[in-house]
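1. What follows is a predicted protein model with its sequence.
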Amino acid sequence: MNKSLVLIKPDGVQRLMIGKIISLIEERGLKITGLKMLKMDDDLALKHYSAHVDKAFFKELKGFMTSSPLIAICVEGTNAVTLMRSMMGATNPLEAAPGTIRGDYGITVGMNLIHGS
């Protein structure tokens, strides 16, 4: 058993995709062990995305992730991280396979509904 952090990004919350994404997670046999709606502030964005702080896209990413509430979910299960990554699909929805969350519902690289780690 292992755990994975899943964030339903602001676009997923705004597009009313919370229930759909939670259902997809549960249908794959993963257990939700924690769930919280929060508004990410600048400090949390800097900590969570510390590996990207010096990258050109960070300012836009931080602006988007702090723009409105998101849902933080802790999921647990056998190979939870690997399973969540396969469910999410490629970061770019145009490159994500059909049947994945990003492939079916993502709009852009930034507005791709979900983050997992």
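-> Good, I have the coordinates.

2. can we go C-alpha only for contacts and neighbour counts from here?
-> OK.

3. So which residues of the protein form helices?
-> Applying DSSP state H to the chain gives helices spanning 10-14, 18-27, 42-48, 58-65, 80-88, 101-105.

4. Next, the buried residues of the third one.
-> Counting neighbours by 16 or more other CA atoms under 10 Å, one finds that the buried residues in helix 42-48 are Ala45.

5. name the helices or strands packed onto that helix?
-> helix 58-65 (3 or more CA pairs under 8 Å, 6 or more residues apart in numbering; DSSP states H and E).

6. Comparison target below:
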Amino acid sequence: MERTFAYLKPNAIQRGLVGEIITTLEKKGFKIVALKMIVMDEHLAGELYREHTGKDFFVPLMKFVQSGPVVAMVLEGENAIKRLRHTVGRTDPLEADAGSIRGRYGVSVRKNLIHASDSPESASREIALFFEEREILDYTLALEGEL
């Protein structure tokens, strides 16, 4: 099974969407193998978004992601990275599929509710930023077990 990383941004928490978004992910067949709520400090936010350093949206992004708690998670599943990106939807909620998370709940391009890794390399790097290996659990879902 492939692993990927996602986190719910401060506005998802502020709008009370944590349960609905996590339910959406579970209903799409993702297995949550790590989950935590934290407030990102400047170092963590900077490492997460280091490829955007110097871009016009970098400073507002840093302020936004540090403005309140986030919910970080590691998800597993078949083709998890590609499927998660599809489930999350395009960055602009006006361009996102209506059934995607951003299409259903998004109201802003810059405050787009959820981050999802875009490659195996990004997923590995981002997981390591937020979780120690011992925090990632290996378990069997009832649906995975033998009947």
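-> Structure's in. What do you need? The structure displayed is predicted, hence computed values, not measured ones.

7. Superposed, what's their TM-score?
-> In this superposition the chains share a TM-score of 0.98, using TM-score structural alignment, normalised by the length of structure 1; 117 aligned residues with a CA RMSD of 0.6 Å.

8. follow-up on the earlier one: out of the helices of structure 1, which gets nearest to Leu113 of structure 1?
-> Of all these, it is helix 10-14 that lies closest to Leu113 of structure 1, at 4.6 Å by CA to CA.

9. average offset between the closest one and structure 2?
-> Averaged over the aligned pairs, helix 10-14 of structure 1 sits 0.3 Å from structure 2 after superposition, using mean CA distance after the TM-score superposition for structure 1.

10. right, and the helices of structure 1 - which one's nearest Gly34 of structure 1?
-> Short answer: helix 18-27, nearest of the helices of structure 1 by CA to CA, at 11.7 Å.

11. what's the mean distance for that closest one versus structure 2?
-> Mean deviation of helix 18-27 of structure 1 relative to structure 2 after superposition (mean CA distance after the TM-score superposition for structure 1): 0.5 Å.

12. okay, the helices of structure 1 in a markdown table with distance to Ile114 of structure 1 next?
-> Formatted as a markdown table, the helices of structure 1 follow (distance: least, CA to CA, whole Å):
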| stretch | distance to Ile114 of structure 1 |
| --- | --- |
| helix 10-14 | 7 |
| helix 18-27 | 9 |
| helix 42-48 | 14 |
| helix 58-65 | 11 |
| helix 80-88 | 7 |
| helix 101-105 | 8 |
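
13. what about Phe58 of structure 1, neighbour count?
-> Counted by other CA atoms under 10 Å, the residues lying close to Phe58 of structure 1 total 17.

14. Give me the distance between the residue nearest to it when sequence neighbours are not counted and Gly106 of structure 1.
-> Here the nearest residue to Phe58 of structure 1 in space, its sequence neighbours aside, is His52; by CA to CA, 6 or more residues apart in numbering that works out to 6.0 Å. Relative to Gly106 of structure 1, His52 of structure 1 is positioned 21 Å away (CA to CA, to the nearest Å).

15. what does Gly12 of structure 1 give?
-> Where Gly106 of structure 1 is concerned, Gly12 of structure 1 sits at a distance of 9 Å (CA to CA).

16. Give me the common contacts of those two.
-> Common contact partners of Gly12 of structure 1 and Gly106 (CA atoms under 8 Å, 6 or more residues apart in numbering): Asn112, Leu113.

17. show me the contacts for Ala80 of structure 1.
-> Applying CA under 8 Å, 6+ apart, the residues near Ala80 of structure 1 are Met1, Asn2, Lys3, Ser4, Leu30.

18. same thing but 10 Å
-> 1-5, 25, 28-31, 74, 86, 117 (CA atoms under 10 Å, 6 or more residues apart in numbering).

19. ditto for Phe58 of structure 1
-> Shown in contact with Phe58 of structure 1 (CA under 10 Å, 6+ apart): Ala45, Leu46, Tyr49, Ser50, Ala51, His52, Phe64.
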